[in-house]
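Peer 1: no FASTA, just this:
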C-alpha cells in the first residue's frame, strides 16, 4: 500500500483516503507514519488473533466461517485482552491438535518478533535465519501491531 500512496501528492492521497472505509483509511494513515523501509511501513495490520482460552474447535470454526480480512494466514497470534502477544500457533499445530485443547496449551510461548522501526534488511535476515513465513511486529511492551510476511520483504527490496 505504501508504494502506491508514496507516489501521490498529499492532496491526491487525501482524495483516495477520504473515499475509503474509515477503518481501512485509518490503518493506511498509521502505516504511512512509519519510516519507509521499516517493518512498520511493510507490515499488514490484518492479523488473525485468538485468545489463550479459545479451543481448537472454536478457532477452526471461526476460520472456516468468518470473513477474515487477513490476506495471509501462516500463524495464529495468541493475545491477551490488552493485545499483548503471548504466543504463536502454526496452522499445522492447530490442525493436528485435539479439538478440545486450548490455544494456551498448544501455543509456542517463545516467539521471534521485530519492532516497527526494525529495518527491512534486518527483518529479512530474521525471517531467513529462523525459517519464518511471517514475523510479528510488536511495541517495546509486546503489543501486537501487525506482521511482515516474507513476500512483503522480498517484493519491497
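Peer 2: Structure's in. What do you need? Computed from a predicted structure; not experimentally measured. Numbering: from 1, shown residues only.

Peer 1: please count neighbours and contacts with C-alpha atoms only from this point.
Peer 2: Fine.

Peer 1: all helices of the chain, in order?
Peer 2: 2-6, 10-18, 22-31, 39-42, 56-65, 91-96, 103-106, 120-130, 150-155 (DSSP state H).

Peer 1: can you put those in CSV and add distance to residue 76?
Peer 2: Shown next, in CSV, are those (distance: least, C-alpha to C-alpha, whole Å):
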stretch, distance to residue 76
helix 2-6, 25
helix 10-18, 29
helix 22-31, 20
helix 39-42, 19
helix 56-65, 9
helix 91-96, 7
helix 103-106, 9
helix 120-130, 17
helix 150-155, 16
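
Peer 1: counting neighbours, what do you get for residue 12?
Peer 2: Residues lying near residue 12 (other C-alpha atoms under 10 Å) number 11.

Peer 1: quick check: it vs residue 4, distance?
Peer 2: Distance of residue 12 to residue 4, given as C-alpha to C-alpha, to the nearest Å: 11 Å.

Peer 1: want to compare, so here's the second one:
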C-alpha cells in the first residue's frame, strides 16, 4: 500500500460522511427541519457568521423558521473538497458551499463559501452513532445578507 493511499476504514468513513451530506441536504430540499437534524447529537453546535446555535433544538428551530420563511423552496449545495479521517472516529471536511434560493439553478459566486465541518462518532451503548458539527473557516466568504437568511 502506498503511504498516502486511504485504508479501507478511511474509505468507509469518507463514504459515511458523503452519505450524511446526502441525508442532510435531502432533508433541506424537503424543507424538513426534523430530518435535517436527525444525525445531530443533542449537544451539537453550529457556528456561522451571524449565527450561533448551541444545541440540536436551536439548530432545528432555526432551520424550521428558515424553511417556513426565506429558505422555503431553497436547497443547499455542499461539495466536499477535502475529507480527512482521524483515528477512525473523527472527520474534518472542508467544502465549497452555498444556498440556492427558490428558482435559482446556479449558485451566485458572491454567495459561495468555504466551510469546515467537524464530524465525530459518539461511542457507547444507546448513543447516536454520528454527529455533525459545523464551524466557519478563516477562508469563509463574508457577504451581505439581504434576505436575512440565518441558518
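Peer 2: Yep, that arrived. Small disclaimer: the values here were computed from a predicted structure and weren't measured.

Peer 1: so after superposing, what's the score?
Peer 2: Overlay of the two chains. TM-score (TM-score structural alignment, normalised by the length of the second structure): 0.28; 75 aligned residues with a C-alpha RMSD of 5.0 Å.

Peer 1: thinking again about what came up before, just name the most buried of the helices of the first structure.
Peer 2: helix 39-42 (a mean of 28; mean count of other C-alpha atoms under 10 Å).

Peer 1: who are the packing partners of it?
Peer 2: Packing partners of helix 39-42 of the first structure (3 or more C-alpha pairs under 8 Å, 6 or more residues apart in numbering; DSSP states H and E): helix 22-31.

Peer 1: quick one, the helix it packs on and helix 10-18 angle?
Peer 2: Relative orientation of helix 22-31 of the first structure and helix 10-18, computed by axes from the mean of the first three to the mean of the last three C-alpha atoms, to 10 degrees: 140 degrees.

Peer 1: show me what helix 22-31 of the first structure is packed against.
Peer 2: Against helix 22-31 of the first structure (3+ C-alpha pairs under 8 Å, 6+ apart) you get helix 39-42.

Peer 1: closest one to residue 79 of the first structure among the helices of the first structure?
Peer 2: Across these, residue 79 of the first structure has its closest neighbour in helix 103-106 (9.8 Å, C-alpha to C-alpha).

Peer 1: which elements pack onto the closest one?
Peer 2: Packed next to helix 103-106 of the first structure, using 3+ C-alpha pairs under 8 Å, 6+ apart, are strand 85-90.

Peer 1: can you give me the buried ones in the strand it packs on?
Peer 2: Neighbour counts over strand 85-90 of the first structure (16 or more other C-alpha atoms under 10 Å) mark 85-90 as buried.
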